[in-house]
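Q: need a structure here:
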Amino acid sequence: QTSNAENLPPQTLRLLCREVSLLSADPPDGIKVFPNDEDVTDVQVAIEGPEGTPYAGGLFRMKLVLGKDFPAAPPKGFFLTKIFHPNVGPSGEICVNVLKRDWRAELGLRHVLLTIKCLLIQPNPESALNEEAARLL
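A: Prediction:
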C-alpha cells in the first residue's frame, strides 16, 4: 500500500493536514479520528454505535482513503470492523451518496463522517451492497 500523499499538490496536503488535526482535536459526537502521521491520506476513524440502533454499544473502526484526485474526487470509505449493514459490502466498502454522486469538494471529511454515522442510524435501501441486510429493513 503506497501513500497517495506524494501525489497530492502541497496546497491540498496542507488543507488536509489541517482538517484532519481539527477533526482529531474536535471530533463529531461519537466519532474519534486517529491521524496517520506516515500518510495523511489514510484517515483512521472509530465510530460508536448510535444508541437505539442494532449497533449500540459497539465500536466500529473504519478508514477514509483519499485518492490522488482528492478533493475533486470523493474519499473511499471502508469499515475495518466487520459490520452487517445494507450499505456495507463484504470487504467493508461503504456505499453512500456523499462518497459518490453527491460529493462536492467543499463538503469536507467531517460531513462524510457524520453521513456515515447517520447511515448506522438510518440505512439507505436504495444503495444496498448487502442484499441480505437490506431485506431485513
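
Q: can we go C-alpha only for contacts and neighbour counts from here?
A: Fine.

Q: I'd guessed Gly77 sits against Lys63; true?
A: Yes - here Gly77 reaches Lys63: they are 5.9 Å apart, a contact under CA atoms under 8 Å.

Q: quick one: contacts of the lengthiest helix in the chain?
A: Counting residues, the longest helix found in the chain (DSSP state H) is helix 10-25. Helix 10-25 is contacted by residues Ala5, Lys32, Val33, Phe34, Pro35, Val40, Thr41, Val43, Pro71, Leu109, Arg110 when judged by CA atoms under 8 Å, 6 or more residues apart in numbering.

Q: just how off-centre is that helix within its chain?
A: 16 Å (CA atoms, centre = their mean, to the nearest Å).

Q: following that helix, which helix or strand comes up?
A: Per DSSP states H and E, the first helix or strand lying C-terminal to helix 10-25 is strand 31-34.

Q: downstream neighbour of that next one in the secondary structure list?
A: Following strand 31-34 toward the C-terminus (DSSP H and E): strand 42-48.

Q: tell me the most packed of the contacts of helix 10-25, by neighbour count.
A: Thr41 (26 neighbours; other CA atoms under 10 Å).

Q: Proceed likewise with the subsequent sequence, for comparison:
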Amino acid sequence: MSSMSNVENLSPQCIRQVGKEIQDLIKTPPEGIKVNLNEQDITDIQAFIEGPAGTPYAGGVFKVKLVLGKDFPQGPPKAFFLTKIFHPNVAKNGEICVNTLKKDWKPDLGIK
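A: Predicted structure coming up:
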C-alpha cells in the first residue's frame, strides 16, 4: 500500500470535489463512521467504522484508508482496512475487494 501523496497528480477540479465530499462526510457522517481530514494531503482519507450491532464486528472500531490514484475519479480508489479484520471481501493486506471498487466503479460515485 503506497503512502505517497497523489495530490499533485489530481486535477484542481478533482481536488475541489474530493475536499467538498470530505467536508460533507465530516459534517453529516453516515451512522457509525467518523472521517478524519488531513489538511496537508487531501488524498490521505482515513475513517473509523463502528462494527454493526448484531454482527461479529459489533463493539469493534475499524480504521480504514482510501487511496486515490492519479486516474481518480475515472479509476476507483483503493480501500484498505488498517485494523486487522477477517472478512471474505478483505485481502490479507487489508485491501477491500468489492465490485464497486473494481469492475462496477463509476466516476460519479466519488468517495462517499
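
Q: quick one on the thing from earlier: out of the contacts of helix 10-25 of structure 1, flag the one nearest to Lys100 of structure 1.
A: Pro71 (12.5 Å; CA to CA).

Q: right, and that closest one touches Ala105 too?
A: Yes - taking contacts as CA under 8 Å, Pro71 of structure 1 lies within contact range of Ala105: 5.0 Å.

Q: how about the longest helix of structure 1, aligned to which bit of structure 2?
A: Alignment of helix 10-25 of structure 1 against structure 2: residues 12-27, by TM-score structural alignment.

Q: just give me the neighbour total for the equivalent of Thr81 of structure 1 over in structure 2.
A: Under the alignment (TM-score structural alignment), Thr81 of structure 1 maps onto Thr83 of structure 2. Other residues lying near Thr83 of structure 2 total 14 when counted by other CA under 10 Å.

Q: quick check: Thr83 of structure 2 vs Lys65 of structure 2, distance?
A: 10 Å (CA to CA, to the nearest Å).

Q: hey, where'd the strands end up in structure 1?
A: For structure 1, the strands defined by DSSP state E occupy 31-34, 42-48, 59-65, 76-79.

Q: contacting residues around Gly57 of structure 1?
A: Glu48, Gly49, Pro50, Glu51.

Q: repeat that for Lys84 of structure 2.
A: Gly94.

Q: which position in structure 2 aligns with Leu114 of structure 1?
A: Under TM-score structural alignment, Leu114 of structure 1 pairs with no residue in structure 2.

Q: nearest residue to Leu114 of structure 1 in space, please, no chain neighbours.
A: Residue nearest to Leu114 of structure 1 in three dimensions, not counting chain neighbours: Pro28, with 7.1 Å by CA to CA, 6 or more residues apart in numbering.

Q: can you get me a residue count around that neighbour?
A: Around Pro28 of structure 1 there are 16 residues (other CA under 10 Å).

Q: pull up the distance across stretch 28-46 of structure 2, start to finish.
A: Note: stretch 28-46 of structure 2 ends 16 Å apart using CA to CA.

Q: list the contacts of that stretch.
A: 5-7, 15, 18-19, 22, 25-26, 47-52, 63-68.

Q: could I have the buried ones of these as PyMOL selection syntax?
A: Restricted to buried positions by 16 or more other CA atoms under 10 Å, the PyMOL selection for the contacts of stretch 28-46 of structure 2 reads:
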select buried, resi 5+6+7+15+18+19+22+25+26+47+48+49+50+51+63+64+65+66+67+68
